[in-house]
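Trainee: Kindly return the folded structure for what I paste below:
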Amino acid sequence: MLLFLVIPLLFVTGTESSAPLLQTEDIIPGQYIVKIKSHDLVSEFREKMAEQSLKSMQSYGGIGHVKLLFSLEADPTVLVFELDYKSLTLVLSHPAVDYVEEDGTNQPDDDIIEHPDTYLQTQPPSNWGLDRINQEESTLDRNVSFFGNGFGVNIYVIDSGINDLHRDFECRALKAFDVFGSDGRDCKGHGTQVAGVAASKTWGVAKAASIHSVRTLDCRGIGRTSDMAAAIDWVTANAKAPCVATLSFSRKTSSLTIDNAVKGLAESGCLPVAAGTNNVQEVASDFNACTRSPARSPYAITVGAIAWSNDEKASFTRFGVCLDIFAPGHFIRTTSSDGNYVTASGTSLAVPFVAGVAALHLASGMSTQDVRKRILEDAIICTIPDAGKGSPNRLLYTEPGAY
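Mentor: Reported below is the predicted structural model:
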């Protein structure tokens, strides 16, 4: 995992006398994430920007556009601004600034592929993922029970929202935070599917855990880097312990802002579980999970997906040293946002299997550090025929309950 530090973060521009500008793909024109070097410099910097903002409104000022959109709660050294070229130059030259990152759009783990119900007649048992993770052999034994149920643990699903009224959540799902200031409704469906694998009554691992919706993706499944960081930061500031968080989303590039937010989340005592992400572009050089955030974060458990047949790595999942473990992610039955159920595939759905198992362990009183260690140590090794270059050959395992 430490190898990710030598991978280029983003395109970087800057001079010796100015802070670096971290460039990205799918930029939001004129919107930037500004990182201040330390907490004691934030007030002075904000006062300076407020002064420049007032000047920008004067016809004689000659100062560029400056508008503070918001700052993070747990980490107030991160601020999001609207800036034009003049004001960007001013910000980059300010001695309090550590770096500036272009804000951009991100999306759920290159999205989940839904399958018609007719697939169920010829494809694996609908609960094969639950069946696979509680046994060491690949031949399914139809035991889908687990030792424990996650009662008392809080699972934060940072995603597109959750249909909290779905009958399979049994009133255990709550709308916690919505970056859009809306009601947290899942108009995309992605978040409800992830939550269903983590903790729904029928298809979930931790069937008694509390589920908290943290919405950061819109109805198209699209979100901003700044909003994703804000959602992670909100969990850092407000989560109830014990806590695990699912991060089934991806940037097309790495993001230092998201990496730092995941680090803060982990250090707060909440366990982040991130998607190794899908590759839908079929570009071999782009299959490495270390090129994406939050997949590359060493503070998260980063998950790849296996297919239902012979423990093979799913064709769509990425590989590399930034992965920590694999879990089922192919033809997974779960909850849907319309109140029904759906069969779907995607690395996004491998994440909640791991988050659910983490919840089982957290419910027993283990610390998040010990849970991470336990998950990796309990994993079935050398069962994936070709895990991909640099990938750990580990498959998720947890103790079965009574059959």
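Trainee: contacts and neighbour counts: CA atoms only from here.
Mentor: OK.
Trainee: What residues sit buried inside the helix or strand that contains residue 70?
Mentor: Element membership of residue 70 [criterion: DSSP states H and E] is strand 66-71. Of the residues in strand 66-71, 66-68, 71 count as buried by neighbour count, 16 or more other Cα atoms under 10 Å.
Trainee: and it, how far from the chain's centre?
Mentor: 24 Å (Cα atoms, centre = their mean, to the nearest Å).
Trainee: The helix or strand that that strand is followed by to strand 66-71, inter-axis angle?
Mentor: Where DSSP H and E defines the elements, the next helix or strand beyond strand 66-71 is strand 78-83. If you take axes from the mean of the first three to the mean of the last three Cα atoms, to 10 degrees, strand 78-83 sits at 150 degrees to strand 66-71.
Trainee: Let's see this one next, to set against the first:
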Amino acid sequence: MIIYIHSSFVVATKTSERFIAAKMKFLLVTLLAAVASAAFAPLRTARERIEGSYIVVLKDGESLTDAVKTLKSSPKFSSFKGRINKVYGSVINGFSATLNEQALGFVRSLDNVKYVEEDGIVRASSVASWGLGRIDQRYLPLDHIYNPPGTGAGVTVNVIDTGITYTHVDFGGRAEPGFDFAGGSGEDCNGHGTHCAGTVGGRTYGVAKCVTLKSVRVLNCFGSGTFSDVIAGVDFTARDCGGGRCVASMSLGGSKSSSVDNAVANAVSKGVVVVVSAGNRNDTACNYSPAGEPTAITVGATQSDDKRSFFSNYGSCVDLFAPGSAITSAWYLSETDSNTISGTSMACPHVAGAAALLLQRGVSAGDVKSTIVSEATKGVVINPGSCSPNEFLYVE
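Mentor: Below you'll find the model as predicted:
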């Protein structure tokens, strides 16, 4: 009995040892996985990702120059065929890069990396002018007269878009090159940017008829682009005119992007008034970038009868509405060409022009957004959408 009991005890002990060993192994693997996961910077996804293209954001206080230099000289980074593309520095502490799976893992393992985000697609917010006559009167019917309270002289509006046709007669020599993602001159090969620039500051079609218009080309000839190029355009704008009397007009958008939103917020903190289109999906604007960034002025679109345009995004992230359906403005095919199109893209430059008028009036960059909203006409937008403010642009 004693031997049997002892034997039973020994068997039980071996079984227990096996159980404990298996459990310890499981816990060790789990712990190692957790440690490995914790050691990697977070990877943020994009709805429409660009294969192999990423935005790398460093931790606060980390040297961007040192980080880029170290990576470029790293044999491991080179062996993984990693490539650094655009280096930012003004609006986000980071860079864009082309990375395969190994290079991505290597970059995410670096101690100075805050997060990595998949690069994604952005598009022009198109689906030009009764709009001018509407924004300087409180209520319908339209009088088809526009008497602006200023001209925007001395203010620069950076049109972050498809470029500008500089020689168009409506610009009177006030349009100039700024930045081109493709390394070109910033000339428009799509029309969208020229149209928006015309609404901002064209002699015939513009809200602020004497502003300086600067081309910041971040979208291609098809009207699409990438998060990384949009950030580069915002980065240029912050360096080029931050602290001066400057507006950024961004009639574009994509899926939610922390990097794009952070870039816009940092540009605003540097004194740039940023105006963005709400988007054309008849959806809440909060789901998109840069429309959902709270420091920007986000603009929804209306028709000539004051109804919200059927395509316009809406919701709590929209700050106000402006004319956006059937807007006539300058076009890119000739020096005298015009076109009539619709979109929140067309609403955005109305507000960008109004922002330029306020800066000329002496309103500080930090107060432009609150002034535009406080001076807006209340309660005239029909069916503004769930949680939308019923505010309509008014220029006085």
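Trainee: Please state their TM-score.
Mentor: The TM-score (TM-score structural alignment, normalised by the length of the second structure) is 0.87; 358 aligned residues with a Cα RMSD of 1.6 Å.
Trainee: and the strand holding residue 70 of the first structure, which stretch of the second structure?
Mentor: Strand 66-71 of the first structure corresponds to residues 82-87 in the second structure, going by TM-score structural alignment.
Trainee: sorry, back to before: give me the residues contacting the strand holding residue 70 of the first structure.
Mentor: 49-50, 52-53, 56, 77-84, 87 (Cα atoms under 8 Å, 6 or more residues apart in numbering).
Trainee: Chain neighbours aside, what residue packs nearest to the most centrally placed residue in the first structure?
Mentor: With distances taken as Cα atoms, centre = their mean, residue 247 lies nearest the centre of the first structure, 1.7 Å away. Excluding its sequence neighbours, the residue lying closest to residue 247 of the first structure (Cα to Cα, 6 or more residues apart in numbering) is residue 274, at 4.5 Å.
Trainee: Map that neighbour across to the second structure for me.
Mentor: Match for residue 274 of the first structure (TM-score structural alignment): residue 276.
Trainee: Okay, and its match sits in which element?
Mentor: Counting by DSSP H and E, residue 276 of the second structure is part of strand 273-277.
Trainee: do residue 107 of the first structure as well
Mentor: Going by DSSP H and E, residue 107 of the first structure is in strand 97-108.
Trainee: Residues touching the helix or strand that that strand is followed by, excluding its own?
Mentor: Next in sequence after strand 97-108 of the first structure, counting helices and strands by DSSP H and E, comes strand 113-115. The contact list for strand 113-115 of the first structure (Cα under 8 Å, 6+ apart) reads 331, 342-346.
Trainee: among those, which two are most distant?
Mentor: The span of the contacts of strand 113-115 of the first structure, defined through Cα to Cα, is set by 342 and 346 at 12.8 Å.
Trainee: Neighbour count: the two, which is higher?
Mentor: Set side by side, residue 342 of the first structure and residue 346 show more neighbours around residue 346, with 31 against 19, by other Cα atoms under 10 Å.
Trainee: so who does that one touch?
Mentor: 109, 111-113, 278, 305, 316-317, 329-330.
Trainee: which of those residues does the second structure keep?
Mentor: On the basis of both residues aligned by TM-score structural alignment, their matches' Cα atoms under 8 Å, what survives of those in the second structure is 109, 112-113, 278, 305, 316-317, 329-330.
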